[in-house]
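**Student:** Curious how this folds, go ahead:
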Amino acid sequence: MTAPATTRDVGAWTTVLLALLAAGPILVLSFGAADDGGVAVSAWALLLGAVWFTGGGIVLAIRRQVDRDDSPPRPARHRVLTSLLAGAALATASLVGGLVLSSWPATAPLVAAPLAAAASQPVALLLAVAFVTGAAEEVFFRLAFPTLLRGWWRWIVPTVLYAIVTLCSGTPALALMAAVLGVVAMWTLDRTRWWPAPIIVHAVWTVAMIGIFPVLVGR
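**Tutor:** Modelled structure (predicted):
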């Protein structure tokens, strides 16, 4: 016997709310730990990833009882290529935007916090942690949370809340980028009907912003 739909919905929404409330302070502590060294930054980031993975997993487990998408995915080659191209386009736009912001004295402080966090630990470690955390974000905000909504609200509500939570990093530019990332990742998911798609988009973007961007700006 399964719980009534109303009870399941309450449980799913409660999980989303608790995850969002927990994530904000963790993100603040993560970026604030840059002066304490890479281990502290990575530890907070992994804790944040655990929040997203756990919350998303619970919501998916609940919604799986009532929501089943039996539509076939796109052909494998198409969905992989679409995911990679979407990630590459997003990464290119982000690199250009980041370079423009960092080149102007008035806007350079907007990207200072992410660069400081990147400089606090080895790139390989940072990339590994970012891949895990990024995948967790996609599980929560693209695969799980939207199942509670319908129509365009599936795009709007998770993306707006994703940007608001990211704003806790103290970096408005990163929050804006989170909104763009959310839209691109959600578009790719809907286009391919393939759950790894948004994770691939996020991974490509991560490589560009953590592995390439600091090199381009000389950090």
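
**Student:** alpha carbons only for contacts and neighbour counts from here, please
**Tutor:** Will do.

**Student:** what about the most centrally placed residue in the chain, which helix or strand?
**Tutor:** Compute the mean C-alpha point of the chain, and by C-alpha atoms, centre = their mean the closest residue is residue 137, 4.0 Å away. If you go by DSSP states H and E, residue 137 is part of helix 123-138.

**Student:** this one next, for a side-by-side:
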Amino acid sequence: MTADLTTFAQRLTAPAPHTTLDDPGALRRRRIVVAVFVVIGAIILGFSLSAEPGAASFVPMTIGLAAAWLIGGFLSGPIRLGRFGWRRPEPAIPFVAQPSSAVGAAALGVGVGLAVGAAFVVGALITREIGPLASLVREVLAFRDEGGVVLITAITLGNGLAEEIFFRGAVYSAVQRHQPLVWSTLLYALVTLASGNVMLGFAAIVLGSVCAVLRRATDGVLAPICTHVIWGAIILFCLPPIFGT
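**Tutor:** This is a model prediction of the structure:
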């Protein structure tokens, strides 16, 4: 059991075996596309979350934001799903040869999403007792009722998927040779701060770091997508009762 846990930890904290790298031409294209759509996305995000709750522009702009991340992600070049192996190899088999699959990556992402979501719920119970921080969280949660629960749920989870395709897909690959975990997370946090809400920026740093680790460990976006979507659902349905919104 201890050996299995050790192997799992090593696998999770190391780059995926046979990680794919872009050739120079593809890398140049990816960086240009990323630069353009980072600016577009930051502008849309700034306007959408700086609007007053109830503004007619909120839903169209958040849908437009998801579309921008998706278009930018796929225009930048190939977006890989990734893979992750769960079984510990036999002693005679090199560590990198252990079986891996997209199913393993998805299961990993779901498990991490549940853990991160639970951590945020615990953090919310503490934050609600700190007036200024609680107010910032309530500002974000005020948008939960825009257009109905079904629509806002679809928008929230859809944006989570789109963000992962762009930031852990396109952006991560664009800086893959230069500390991609650090730079993809930093850029994600900076773009999120365009909303003007520091609590969203903090959440972006935590979630972005976790998803970047998953991207590195699986060489793809499937695990980060699963984590982001599960986390988003937990935040959407668990935090409003905590903050009384």
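
**Student:** Residue 114 of the second structure: which element?
**Tutor:** Using DSSP H and E, residue 114 of the second structure sits within helix 102-127.

**Student:** with the first structure superposed, average distance for that helix?
**Tutor:** After superposition onto the first structure, the mean distance of helix 102-127 of the second structure to its aligned counterpart is 2.0 Å, using mean C-alpha distance after the TM-score superposition for the first structure.

**Student:** Enumerate the positions of that helix that are buried.
**Tutor:** 102, 104-110, 112-114, 116-118, 120-121, 124, 127 (16 or more other C-alpha atoms under 10 Å).

**Student:** can you check stretch 184-199 of the second structure too?
**Tutor:** Taking 16+ other C-alpha under 10 Å as the neighbour-count basis, stretch 184-199 of the second structure is seen to contain the buried residues 184-189, 191-199.

**Student:** got it, and stretch 31-51 of the first structure?
**Tutor:** When neighbours are counted by 16+ other C-alpha under 10 Å, the buried residues of stretch 31-51 of the first structure are found to be 31-34, 38-42, 44-51.

**Student:** How far off centre is the helix or strand hosting residue 6 of the first structure?
**Tutor:** Remark: residue 6 of the first structure resides in helix 5-32, with elements defined by DSSP H and E. Using C-alpha atoms, centre = their mean, to the nearest Å, the distance from the centre of helix 5-32 of the first structure to the centre of the chain it belongs to is 14 Å.

**Student:** Give the aligned range of the helix holding residue 137 of the first structure in the second structure.
**Tutor:** Residues 149-164 of the second structure are matched to helix 123-138 of the first structure when aligned by TM-score structural alignment.

**Student:** what comes into contact with that stretch?
**Tutor:** Residues outside stretch 149-164 of the second structure that contact it (C-alpha atoms under 8 Å, 6 or more residues apart in numbering): 62-63, 65-67, 69-70, 144-146, 221, 224-225, 228-229, 232-233, 236.

**Student:** Try it again at 7 Å.
**Tutor:** 63, 66, 69-70, 144-146, 221, 224-225, 228-229, 232 (C-alpha atoms under 7 Å, 6 or more residues apart in numbering).

**Student:** Could you do stretch 7-18 of the first structure as well?
**Tutor:** The set of residues external to stretch 7-18 of the first structure that reach it, using C-alpha under 7 Å, 6+ apart, is 55, 59, 62.

**Student:** how about the last one, secondary structure?
**Tutor:** Going back to what we said before, that points to residue 62 of the first structure. Reduced to three states with DSSP: H, G, I helix; E, B strand; the rest coil, the structure at residue 62 of the first structure is helix.

**Student:** count of residues packed around it?
**Tutor:** Using other C-alpha atoms under 10 Å, residue 62 of the first structure is surrounded by 19 other residues.

**Student:** Repeat that for the first one.
**Tutor:** Taking other C-alpha under 10 Å as the criterion, the count of residues near residue 55 of the first structure is 26.

**Student:** Using CSV, lay out the contacts of stretch 7-18 of the first structure together with distance to residue 69 of the first structure.
**Tutor:** Compiled in CSV, the contacts of stretch 7-18 of the first structure are given as follows (distance: C-alpha to C-alpha, whole Å):
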residue, distance to residue 69 of the first structure
55, 21
59, 16
62, 15
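
**Student:** What is the nearest of those to residue 215 of the first structure?
**Tutor:** Ranking the contacts of stretch 7-18 of the first structure by separation from residue 215 of the first structure, with C-alpha to C-alpha as the measure, puts residue 55 on top at 34.5 Å.

**Student:** Chain neighbours aside, what residue packs nearest to the equivalent of the closest one over in the second structure?
**Tutor:** For residue 55 of the first structure, the aligned residue in the second structure is residue 72 (criterion: TM-score structural alignment). Distance criterion C-alpha to C-alpha, 6 or more residues apart in numbering; nearest residue to residue 72 of the second structure, sequence neighbours excluded, is residue 37 at 5.7 Å.

**Student:** Now which residue in the first structure aligns to that neighbour?
**Tutor:** Residue 37 of the second structure maps onto residue 19 in the first structure, with residues paired by TM-score structural alignment.

**Student:** Same question for residue 51 of the second structure.
**Tutor:** Residue-level alignment of residue 51 of the second structure against the first structure, with TM-score structural alignment as criterion, gives residue 33.

**Student:** Report whether the expected contact of its match with residue 39 is present.
**Tutor:** No: when contacts are counted by C-alpha atoms under 7 Å, residue 33 of the first structure is not listed as touching residue 39 (9.0 Å).

**Student:** mean distance, stretch 14-21 of the first structure to its aligned residues in the second structure?
**Tutor:** Between stretch 14-21 of the first structure and the aligned residues of the second structure, the post-superposition mean distance stands at 1.0 Å (mean C-alpha distance after the TM-score superposition for the first structure).

**Student:** Pull out the buried positions in that stretch.
**Tutor:** Judged by neighbour count using 16+ other C-alpha under 10 Å, the buried positions of stretch 14-21 of the first structure are 15-16, 19-20.

**Student:** what residue of the second structure matches up with residue 209 of the first structure?
**Tutor:** If you follow residue 209 of the first structure across to the second structure using TM-score structural alignment, you land on residue 235.
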